[in-house]
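Quick one, fold the following:
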Amino acid sequence: MEEKHDSFQEVDPDHSEDESSPVTGLETALEECWVALHLFLNNRFADALAALRPRKSRSMYHAVGYSSILLMQAAMTFDPKDMDVAMEALRESLHICQRFRRKTGIMASLASLWNGQTVDMTEEEMHAELCYAEVLMQKAVLTFLDDSVVSFIKGGMGMRNSFQIYKNCQAVENSRTSAEKQKSTHVHFQGGVNMGIGSFNLILSLLPSNVLRLMEFLGFSGDRELGLSELREGATSDSLRSILSTLTLLMFHLYITVTLGTGDVNLTEAEALLKPFAENFPNGALVLFYTARIAVLKGAFTFAQEKFLECIATQKEWRQIHHLCYWELMWAYSFEQNWMEAYRYANLLCKENKWSQATYVFQKAAILSMLPEEEVTKLGENVATLFRQVDGLRIRLAGKSIPTEKFAAKKAQRFSSLNPGKLIVPALEMMYVWNGFKVVGKRPELTENILSTLEKAEERLRKDPSPSEFHLDDLCVVQLLKGLCLTQLGHLVQAELCLRYVISSDKNIKHDTYLVPYAMYELGLLYRQKGDVQTAITVIENAKLNYRDYSMESRLHFRIHAALNTMGSFEAKLPPSRTPA
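Predicted coordinates:
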C-alpha cells in the first residue's frame, strides 16, 4: 500500500500572536500545546499539527511540539522525504528556542550556581534551555539514521550537548525557591528535567561496561535507579511531558528489557503507568497498542490479537501504527505456531513498511519454511527465492549494519551456496533472537507444542541419510531451543544436557558460531534459576570474555550486562581462561 507524504499538509488558520507578558505568553503556549497533545492522543494527528502550526515560528513550545510529531512520523516511515521534513522542522525549532535562551550565556549562570548563588534566569529563559536540549536530542536521534560515520559523530556530539544542558537545567531546578516553584509554568519545566535526566540515565545504564566507560570519559553517566526514579516522577506529574516519561518507561519495560535484557518484565508498573491514559483516551491508538503489548507479555495472545486489530481499526491517518501492530500480530500468531496467520502479517510488512525489508523478507521466508510445501505452493511463494533476496535488501544506520539484518543475511546465504539446504526451524530461531521463548514460556501448553516441533526436527536431522555441511549447526540450533523450552517447563536437568551439547560442539560448529556463547549465557541463567549464583556468574562471564566476532555479539553483551547486573556481579572476579563450563 502506498505511503502518503502529504497527510499532514494543513492550511494556516487565522491566529493572532499573544501580545501579553512573556510569562502569560508561556502559559498560553503551554495551554495550547495541551490541546494539541490531547488531539494527538485521540488519534487526530493532522489536527494536532494544525493546532501547532500557526505559532511554530514564534513560540518555542509550538515549534517543539510540531517538530516532535514530524520526527515521530519520520521514525516510523523511515522515508527520506519525511526525514528531510522532520530535520528542517527540528532546525527551525532550534532557531526559535535559541531566540528565547539567555543571551549572557549559561556558563555565567553555572558559575553562580557553583558559588552557591541564585541563578538569575527568567521562567521563559529556563524553558528555552529545556526546549533547546529536547530538540537537540531529537535532532541527534534523526542524525543517527543517516548512513555515514560523520553523521554518527555529529549525532554523538548533539547528544552530549543535550545531556549537558539537561544537567544545567537540573542545577537550575535545584536552585529554585519554593515561591518560584509555585508558578503555574514551573511544573512543566520540572517535568521536562525529569524526562531528560531520566531518559539519559536509563539508556546509558543499559550499555555494557566497556562502552559505558567510554561514554563516561566523554562526559556521560548512567544510573538506572536514578533514571527510573526521575522518569516515574515525570510520568506522575501534571507536566506536558508526562506522556513522554510514560512512553519511555513503557518502552523500557515492554521492549528493551525483553530484547536487550533478561526478559524479566515489570508488568505491574507498566499497567499502572498506562491506566490513567487508558481512562482518558480509551480509543487512542498508542493506548490500545500498549494494552495489547502488555497482554502479549502476559501470554494472553488471543486478547492481544483482538486489541491490536482494534488499534488498527481506530485510525487510518498513521498507517505506520498499523505496521507496528502487524509486527506484533506476526509474533503473537507465531507463538501459537499459527503459521498461516503469522505469514499474513509478515507479508503485509514486506509490502507496506520500509523500516527493515531484509528482516521482513527473511521472517516471511522463515515462517513459510514452517509450513508444508504444498501450502507454500498454494500461496504462490518460493522460499528459496525469498531467502536469496535478503542480503540485497540490507540497510545501514550510522554507517553500521543492523545486527538482525546481518544475522538474517548470513543465515540466508545457505541458499546462495552450490549445495543449498533448508534451514531447520528458522522461525523458531528468530523467535529466540527476539527473546520470544521468555514470552511463550508464560503458556506451558504452547511451550510443549514448540518442544514437540523441535523434537520432530531433531528426529529428521538424526535420520538424514546424507547430512550436509550444516548438519551439526542445525542440530545445535535445535538443542539450544530445546534447552530453552525445557528450562521454561522446569525440566532443568534435561535443559542443561541440551545446552551442554551445544557448548561441547564449540570446535566443530562451522557457520552458526553464535550458538556457543548464547548457550553459555542461557546455561548461566539456568544456574541462577537453580540458586547457584556464583556458578551462573562464572559461566556468563566466560561467554562474555572468551568469544568474539559472532552474529549478534552486541545483543548478547547487552543481555549479559543485564543478567550480571541482576546478580550483583560487577565486583565478581573474572575467570582467567577459556574454559567452557
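
alpha carbons only for contacts and neighbour counts from here, please
Will do.

what about residue 467, is that helix, strand or coil?
coil (DSSP: H, G, I helix; E, B strand; the rest coil).

how many other residues sit next to it?
12 (other Cα atoms under 10 Å).

and the residue nearest to it when sequence neighbours are not counted, how many residues sit next to it?
Distances taken as Cα to Cα, 6 or more residues apart in numbering put residue 461 closest to residue 467, at 7.7 Å, once the chain neighbours are dropped. A count of neighbours around residue 461, defined by other Cα under 10 Å, yields 18.

And residue 107, by the same measure?
Residue 107 has 10 nearby residues by other Cα under 10 Å.

Also residue 139?
That count, for residue 139 with other Cα under 10 Å as the rule, works out to 27.

residues of the helix or strand where residue 156 lies that come out buried?
Using DSSP states H and E, residue 156 sits in helix 149-175. Residues of helix 149-175 classed as buried: 151-152, 154-173 (neighbour count, 16 or more other Cα atoms under 10 Å).

again with stretch 183-203
185-203.

Now the terminal residues of stretch 216-234, how far apart.
25 Å (Cα to Cα, to the nearest Å).

And that stretch, what's buried?
Quick answer for stretch 216-234 (16+ other Cα under 10 Å): 220-224, 226-234.

thinking again about what came up before, from what I see, the residue nearest to residue 467 and residue 473 are in contact.
No: using Cα atoms under 8 Å, residue 461 is not in contact with residue 473, being 10.7 Å away.

one more to line up against the first:
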Amino acid sequence: MSRKEAHLQDSDRRRQDWELARKGIQLILNNKYEDALKIFENREDSIPLSAGYLFTIFMNAAMSFDDAVLTLSLNTLKDLETRCSQNLGWLRTFKNKVFGNYNDVSPYELLEQQITLADTQVCHAVLYMMTEDSTAGLVKGAWALRKAWGLYHSAYKELATQYKKIYGFSANLPETPSMWRLSESANNTPNSTPATTPVSPGEPPHLQFAEPSNSGIRKRLYQFFSPVSTPQICPEEVKRLMCAVSFGYGLFHLCVSLLPTSALRFVHILGFASDRKVGIEALMFSRSGPDMRAPLASLALLWYHTVVNPSFIHFNSDDLSTSVEEAEAIINESNHEFSESSIFLFFKARLYRLKKKIDEAVSTYTKAVKYSGIRELAVLCLHEVGWCYLMQLEFQKALKSFNQLKKNESIKHLYSYLAALCHGCMDDMNMVAVMSQNIKLIEMEKQCELDPKISRRSGLLMPPKSPFYYRLLTYEMLYLWDSLPSQEDIIIIVQDCEDQGDPLKHSKNVDPIVGLRPLILGVCLGCLGRREEAINLLSSIRGQREKLVVDKGTRRGYRHIAAFAMYETAMLLMKEGNSREAKELLDTILHQYSSYDFENRLNFKIHSALKEIAAAS
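Predicted coordinates for the structure are as follows:
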C-alpha cells in the first residue's frame, strides 16, 4: 500500500470514528442510552469514541452527584488522560526526534489527542468545583484549568491560523483575548494564502502549521520539540477541529469567569485570565459545527442561560431577559433534532420556570421524566417538579414529589427535611414529629452523605410550632435556592409575613431563626418595587443578629441571615444608583463574614456584582 493510500485510509477511518461519536452523542441526548453504549463499547483504539463515552459519563455525573457515577467519571477521565498524554509532551517529542516516530501518529491525531486532553482537564475542574464545597476544591479546579489553558492555547492558535488560511482572514471566528492574539508574523509566512483569496473547501491544499518567525535558537528549539510537524490537513478536518477546540475553549472561559474573587487571584498568579463573552461566542461557534461536541456546546449554553446566569443577575432584569431570549433561540433551533430529548426538555422547562410559567414547567418536566432513559435525569426532573409546586405554595403536591425523592438513599436527608416542612405548613404536627425522628435516625446511622446545613435546620423542627413557623423555613429554602415564586405568590408571602409577624395578632408566633422573617419580607418587598421599605427592613437585620446572646456554634451557623440581608440591601442600592455604598456592603461581607451557610453561593453572586460595579464605574 502506498503512503497516499494509507493516508486516505486513515482519513476515512478518522471520519468514521468522529461521525460515529457524533451519532452516539445524538443517541444519548435522544434518550437511547443503550444504543449509544453499543457504539462506544469498541472505543479502545479510537480517541473520538473514547471522548464521546467520557462526555456521556461526565454528563451523568454532573446531573446526579451520585458517588458511584462520580467515581466512574473520574476513572474514565484518568484513563483517557493517560492515553492522550502518551504522544504529547517534550520527552515523547525528544524520543521521536532522536529515535524516530515508531507510532506513526498523524498530526491530525495529535491535535485530536491534545484537544481531548484539554477537555479532560476542564471536566476535572468542573467535578472538583461541584463536589468540593471549599477553597481546596476551587484551587484544584483552578490548577486543572491551568493545565487545560496551555493545551487549548496551542491547539486554538494553530487551528485558527489554518482556518483563516482556508476560509479567509475575515472568517467568523470567536474573538481572541489579547493575551491569546495570533501573531501577525504567523499570518504572513511566505507560503500563506492571501486573505482576499480563500481556498475553496472542496480543494484541500497541503498545509503546514505556522511556526514562530523568530530566527536563531528559539526557532530551532520550536521546530525540534513541536509535537506537530508539517501536517497535511484538509479543510473539512480543520473546520471540525476548530469547532472541537472552540467547545473546550469556550467552556474554559465560562468556568473561569464564574470563579469567586479569591480563586481568581490564584488564577491570575498562574498566568491566565478569562472572558465570559469570548466563552459564549466560542460555544456558539462550536454548536454550528459537525463535531460531536456541537450539541454539547448547545447544552453548555442552555446550562449557563437557564441555571447559572439567573443566579448572578439578580440586580439586572434586562440581563435576565437576554438570557431567556438566548435560551429560547437555542431550544427552537435544536427542536428538529432533539424535540423529545429529555435533557433538552429539562432546559425547556427551566426556561418556563424563569418566565414564571410554572404550570408549563411542570408539564414539560413530567414529559422529560416520561422520555428519560437516565435515572439521574428523571430524579432531577422530579426534584424540579417538587420545587415548582413549592413555588406555587402547593404544599400537598410538593409533598408527593419529595416523598418519592426521599426513597433515594443518597439524597433522602434533604428531601426528608423538605417533606417535614410541607407537613408543618399543612398543620400536620404528628407527621412533623415522625419525619423529625426519621431524620435523626438518618443522621445517627449516616445512611447517606449528610448536609450540615440540613442537619442544623432539622433541629428546628421540634417541638411542634405554628404552621407559619414552618412556612418561614420553607420560604427560606425557596429564597436560598433562587426559587422565589411569581409576583402573585410573592404578594401572598408578603401578606403572610406582615400578618403573622404582627405581635398584637399572633403573640405566640416565634421566628425559627432571628432575622429570618424580615429577610424574607424585605426580599419580597424589593421584588414588588417597594425598595425604601425593603432597604429599611433589611438594614435592621444586622443589628438584630449582633445583639444575640447565644452559643458561638449556633450564631456561626445562622450568620448567613445577616450576610444575605446585606447582599440584598446592596442589590437594592445598586438599583437606586448608589453603587459606592453597595460596594462597601459587599466588601464587608467578603472580609467580615465567613463559615456560614451557602457562603460559596453568595460569594459567587458578590463577585459578579462587584464586576458589574467595576464595569459601570
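
Once they're superposed, tell me the TM-score.
The TM-score (TM-score structural alignment, normalised by the length of the first structure) is 0.80; 521 aligned residues with a Cα RMSD of 3.4 Å.

residues contacting the residue lying closest to residue 424 of the first structure once chain neighbours are set aside?
Computed as Cα to Cα, 6+ apart, the closest residue to residue 424 of the first structure that is not its neighbour in sequence is residue 474, at 6.1 Å. Taking Cα atoms under 8 Å, 6 or more residues apart in numbering, we find residue 474 of the first structure in contact with 423-424, 461.

Could you measure from residue 390 of the first structure over to residue 357 of the first structure?
On the measure of Cα to Cα, residue 390 of the first structure and residue 357 of the first structure end up 8 Å apart.

brain fart, residue 194 of the first structure
Counting by Cα to Cα, the separation of residue 194 of the first structure from residue 357 of the first structure is 36 Å.

What does residue 339 of the second structure correspond to in the first structure?
Here residue 339 of the second structure is matched to residue 282 in the first structure, going by TM-score structural alignment.

close enough to count as contact, its match and residue 289?
No: the pair residue 282 of the first structure / residue 289 is not scored as a contact, 11.0 Å apart, by Cα under 8 Å.

okay, these two: which has more neighbours?
Between residue 282 of the first structure and residue 289, residue 289 has the larger neighbour count (other Cα under 10 Å), namely 23 against 15.

which outside residues touch whatever helix or strand the more buried one lives in?
In this assignment (DSSP H and E), residue 289 of the first structure forms part of helix 285-298. Under the contact criterion Cα under 8 Å, 6+ apart, helix 285-298 of the first structure has outside partners 41-43, 250, 254, 267, 270-271, 274, 277-278, 281-282, 301, 303-308, 310-312, 314-315, 321, 325, 328, 332, 439, 442.

which of those residues are buried?
Applying 16+ other Cα under 10 Å to the contacts of helix 285-298 of the first structure, the neighbour count classes 41-43, 250, 254, 267, 270, 274, 277-278, 281, 301, 304-305, 307-308, 310-312, 314-315, 321, 325, 328, 332, 439, 442 as buried.

Return the subset of the contacts of residue 474 of the first structure lying in helices.
Among those, the ones falling in helices (DSSP state H) are residue 461.

got the contacts of residue 474 of the first structure as TSV, with distance to residue 539 of the first structure columns?
Formatted as TSV, these follow (distance: Cα to Cα, whole Å):
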residue	distance to residue 539 of the first structure
423	29
424	28
461	29
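
For the contacts of residue 474 of the first structure, which ones persist in the second structure?
Mapped onto the second structure and checked by both residues aligned by TM-score structural alignment, their matches' Cα atoms under 8 Å, the contacts of residue 474 of the first structure keep no contacts at all.

Can you name the next helix or strand after the host helix or strand of residue 97 of the second structure?
Assigned by DSSP H and E, residue 97 of the second structure belongs to helix 90-99. Where DSSP H and E defines the elements, the next helix or strand beyond helix 90-99 of the second structure is helix 107-131.

Next, the mean deviation of that next one compared to the first structure.
Helix 107-131 of the second structure, aligned to the first structure and superposed, deviates on average by 3.3 Å (mean Cα distance after the TM-score superposition for the first structure).

what helices or strands is that helix leaning on?
helix 47-64, helix 67-85, helix 135-167, helix 235-257 (3 or more Cα pairs under 8 Å, 6 or more residues apart in numbering; DSSP states H and E).

now do 6 Å
For helix 107-131 of the second structure, the elements it packs on are helix 67-85, helix 135-167, judged by 3 or more Cα pairs under 6 Å, 6 or more residues apart in numbering; DSSP states H and E.

Direction-wise, compare the last one with helix 235-257 and give the angle.
Going back to what we said before, that points to helix 135-167 of the second structure. 150 degrees (axes from the mean of the first three to the mean of the last three Cα atoms, to 10 degrees).

one step back: including distance to residue 311 of the second structure, could the helices and strands packed on helix 107-131 of the second structure go into a markdown table?
As requested, these are exported to a markdown table (distance: least, Cα to Cα, whole Å):
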| stretch | distance to residue 311 of the second structure |
| --- | --- |
| helix 67-85 | 25 |
| helix 135-167 | 19 |
